[in-house]
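Asks: Provided below are the primary sequence and the corresponding predicted coordinates.
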Amino acid sequence: MKNQGIPDDEFRGKPVIGICNTWSELTPCNAHFRELAESVKRGIWEAGGFPVEFPVMSLGETLMKPTAMLFRNLASMDVEESIRANPVDGVVLLCGCDKTTPSLVMGACSVDLPTVVVSGGPMLTGKYNGRDIGTSDLWRFSEDARRGIMTEEELNLAEAGMCRSRGHCAVMGTASSMACMVESLGLSLPGNAAIPAADANRKVLAQLSGRRIVEMVRDDVKLSDILTREAFENAIRVNAAISGSTNFVIHLLAIAGRIGVPLSIDDFDRYSRDIPLVANIQPSGKYFMEDMYYAGGLPSVMHAIRAHLHLDCLTVNGRTVGENVDGRRSLNTTVIADMEQPFNEVAGVVILKGNLCESGAVLKPSAASQALMQHTGRAVVFEDIEDYKHKIDDPDLDVDETCVLVLKNVGPKGYPGMPEVGNMGLPAKLLEKGITDMIRISDGRMSGTGFGTVVLHVSPEAAEGGTLALVEDGDMIRLDVPNRRLDLLVEEAELEQRRSNWKNAANRFTRGYVKLFVDHVEQAHLGADFDFLKGKSGSEVSRDSH
């Protein structure tokens, strides 16, 4: 390494700290990470460490086809093997866009070295026509464009006004939910989740993280020391308080599987039930991540629900959760409320069971319509995403607002990769009537910026022969959120007859990574990780190349 112009003494007696960087011009959310890495390096040098920056696969939500989720496990393998194979004593993970955070944490968990996460931060609040906007608003603008009440030029101006600074989505979408996840788990310094990407304090946090990782290496504080069962319970409760993305479920399950902490999909319902919505952030609220930062950030959210948290959990700064949130009251109760006067008594995620989702399905009640929480309706079925696109705007589609839209074969194996299409747009003829929500059911996911009465992650998926594969047009489906049920009201004998005629189409892939994915990906209720990646392999390499 001396050919990089490094003096001989710099190599002696210093912990080697890897900076795992997901910078890419194809990942707009992470495009400022070169600069952020320099701040991390500065902190590492100051603390007496030796920084080495290295790239790993970057997953950009906006551009990757067919979906970034297809490559989450691949990126995690890249991270795992890069950390294990190289002589690093600790690692700083630079992550921002949706899948970069879970994939980097998953890979690092499999090696279990001292680790600190530095998120890229949210964009500044968007502006359009004198009002604040974010990614969630673009879903509404898109529907307005389909209805002909917004022009393409106006849509483009809104898009430009939304994306006015570096950083990831400015709402509580998946990227912000993942930043909150790592902070609530104790993997980042306090305040990491909400500092805007454009704020100088983002660089300050990065530099302090660089200093802290050197101390963690010297104290031998590993991921497994922080990621206890109690830390995962804290993260679930915090996700409820912020009404975080439904994608939180699938990513936290995968992380737990890597570090070896028992966690089931039912835990998300169990530990969310008593937590109301205290962070008034879009899409479930009114404000934006920048506002949450000014109101005190995630430490203030955690202070608000501290009675429900395990306050003795260790975090990467060497202090406990309780010490980190002590005295961090909300600076603006309009944005971050308290438990006694929350913005919404309903928060978190609901886990549904029933004959239509034997292993579970996910619904976000704070983003749904109360009138649809108990509803029975006629199924309008789309066999795959192409079938949906072909039919949805057909004026002859036999559908009304009481129907239930069902989209099949968009799960882990069926698509493959489980895309964010679960909050499918409503039929054009119903939009023209002013209908804004319907029950929608699929084995896919939805963007954390999305909203609606949407049942997601149906497991087993259609491509695995789950009951979802057997739904036909005209079948009656009953959603009963209070009782956590989702049922197809068809006699079992009829379902058995349909099952005997079902054919699996998921094995159509014959080569490359996609074949590996389809052959080994687990179902959504297990985290959609690869079956051979459960547990951790550690940092030891049994054979030396020299």
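Replies: Received it, and whenever you're ready, just let me know what you need. Small disclaimer: the values here were computed from a predicted structure and weren't measured.
Asks: alpha carbons only for contacts and neighbour counts from here, please
Replies: Noted.
Asks: And the lengthiest helix in the chain, how far out from the chain middle?
Replies: When the chain is parsed with DSSP state H, its longest helix is helix 200-219. In this view, helix 200-219 has its centroid 24 Å away from the chain centroid, taken as CA atoms, centre = their mean, to the nearest Å.
Asks: Could you identify the helix or strand that succeeds that helix?
Replies: Next in sequence after helix 200-219, counting helices and strands by DSSP states H and E, comes helix 223-226.
Asks: List the contacts of that next one.
Replies: Residues from elsewhere that reach helix 223-226, judged by CA atoms under 8 Å, 6 or more residues apart in numbering: 109, 112-115, 185-187, 259, 313-316.
Asks: how about the helices in the stretch 301-450 of the chain?
Replies: 321-325, 385-391, 428-431 (DSSP state H, counting those that start in this stretch).
Asks: hold the first one in mind and look at this next one:
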Amino acid sequence: MARRSAEWFGAFGRAGMTARSWVKNQGYSDEVFDGRPVIGIGTTWSELAPCNAHQQRLAESVKRGVWQAGGFPLEFPNMALGETLLRPTAMLYRNLLAMQAEETIRANPLDGLVLLSGCDKTTPGLLMAASSVDLPTVMLTGGPMLNGKYRGTEVGSGTAVWKAEEDLVAGRITQEECYFIESCMSRSNGHCMTMGTASTMACIVEGLGMQLPYAASWPAVDARRYATAQRTGQRAVELVDADVKPSDLLTREAFRNAIRVNAAIGGSTNAVVHLIAIAKRVGVDLSIDDFDADTREVPTLVNLAPSGKYLMEDFCYAGGLPAVMKELGGLIDGAVNTVSGATVAENIADAEVHDRDVITPFDEPFQAVGTGTAVLRGSLAPGGAVVKQSAASPRLLRHRGPARVFEDVDDYYAVCKDPDLDIDENTVLIIRNAGPKGYPGMPEVANVPVPKKLLDRDIDDMVRISDGRMSGTAYGTVILHVTPEAAAGGPLALVRDGDLISIDAAERRLDLEVDEDELARRRAAWQAPENPYPRGWPRLYVDHVLQASDGADLDFLVGGSGSYVPRDGH
């Protein structure tokens, strides 16, 4: 079979000499240009993205597998998106990573890909790129950190931060204790070991069939992750030989499996935005309503923080994702093909649950059917909003209360410690202008802490509503992704202090109890904000980003252009 890379390395004359000669300056001999598959190993390694800082070692293991299978590995960098350091939010740059990786892949002599990701946005960003180029691809996520250990207890990354912040504000711990907790929380390479967005997307990619079985849960420092990396390199060569591309695997049935996986693991609400964006790259019709409809029969089986008490290391030893998928039985489509070369049913046939407190039985689940991500609609969210029911307080999933509106998250933080703040436990906090256009980038700011005056009364949850996102490591009754967002003129922009808001998660309702005539007057007075950015990526982003319900991709990036092949030596 003619290789795409042969258009570079097999070319005659100047074009071939240029391609081969400059690669030889790295010490490669002539036989690497003999027509073997060239496998690009795309990493998001960076010391500015701590979760991904071990990818260089992973890449070396992948290369070993590529060589063993008769391929030629070439490593290349991609934009690193570390949620912990990058400001204003890594989500602002997910689409830029996807575009940069797509163009790098398309413009170079690559026949297949291994894509190494880790922190939240690197996984969907790279898969969006691969889906648009559609070359044979295997993904490998970097793996979770080891469990945090603090004074005889286990602490989970992210989730422990929110809890420590509450305790610090309430005066239950000191700043010095916070320093100690943060060191206990991050004690190895890897991404968050809670079921945050990084762990969620690792499981999602495995659930989609784009990552080898068990690869989502091996700890980052476990030798078996590096053995999996070696096998991943081998599989990339085999996929090229078999001409199996993402478009062959990312079917609607694969996305349905992933949606149900997300519900069963108590996964992050961020999976909604990312999966829709990926689906649009391969032409699969996926909407936020699918996340509701396809999870109505799915219980939460995994007892992991933030919804439960265990962490990813425990999940790994309990059986990992194949055990969960097997436990879901007929809710998983076993006929779906995967990058392993086997079907889902074949991948999970021998899976076993080794700890029933971590992965619970289907008929005795950790949380009952109907506690996954719910999609709410109504006069406040005509385009939809989402709530992670498993992380919310059940008593607040049906609630009616007066709004207290904050134009942005900074306005809230300026007053949240004020003992005279005019709120109580019935108040509905509105944090707006945190959507894709409004912030910009749709940051993880929706889960603002409960005001100090309520924490002092031991009230640790209240309804919060926003057009932004929240970290998958967070918890609380937080209604997210309200669409259309405030900056796009959605009803959220029209809410005023004191307006009554009603929530009924069981009925999937989110309503603003203001009559239409009054809303019409407010709408007529509302003015759309101008793009405040004169140039660069933020300018392009704000002008072209889609709403959360459409995956928050850029409008001109939806779909794919395939893989460019040079002609006539150019």
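Replies: Here it is on my side, so go on. Just so it is clear, the model here is predicted, and its values are computed rather than measured.
Asks: burial count for Asp400 of the first structure?
Replies: Per other CA atoms under 10 Å, the neighbour tally for Asp400 of the first structure reads 15.
Asks: and it, what is it in contact with?
Replies: By CA under 8 Å, 6+ apart, the contact set of Asp400 of the first structure is Leu430.
Asks: Which residue in the second structure aligns with it?
Replies: In the second structure, the residue matched to Asp400 of the first structure (TM-score structural alignment) is Asp424.
Asks: One more: Glu358 of the first structure?
Replies: That one, Glu358 of the first structure, aligns with Pro382 by TM-score structural alignment.
Asks: Let me see the contact set for Thr402 of the first structure.
Replies: With CA under 8 Å, 6+ apart, Thr402 of the first structure has these contacts: 377-378, 438.
Asks: Narrow those to just the buried residues.
Replies: 377-378, 438 (16 or more other CA atoms under 10 Å).
Asks: and which of the residues you listed is nearest Pro28 of the first structure?
Replies: Of all these, Met438 has the smallest distance to Pro28 of the first structure: 32.4 Å, by CA to CA.
Asks: And the closest one, how close does it get to Gly360 of the first structure?
Replies: Plainly put, Met438 of the first structure is 20 Å away from Gly360 of the first structure if you go by CA to CA, to the nearest Å.
Asks: got it, and Gly13 of the first structure?
Replies: 51 Å.
Asks: can you pull out the strands in the stretch 101-250 of the first structure?
Replies: Using DSSP state E, counting those that start in this stretch, the strands of the stretch 101-250 of the first structure run over 115-119, 126-128, 131-133.
Asks: Spatially nearest residue to the equivalent of Val118 of the first structure over in the second structure, not counting backbone neighbours?
Replies: Using TM-score structural alignment, the partner of Val118 of the first structure in the second structure is Leu140. Leaving out its chain neighbours, the residue that sits closest to Leu140 of the second structure by CA to CA, 6 or more residues apart in numbering is Leu116, at 5.1 Å.
Asks: Next, count neighbours for that neighbour.
Replies: Look at Leu116 of the second structure: counted by other CA under 10 Å, it has 27 neighbours.
Asks: Tell me the residue in the first structure aligned with it.
Replies: In the first structure, Leu116 of the second structure lands on Leu94 (TM-score structural alignment).
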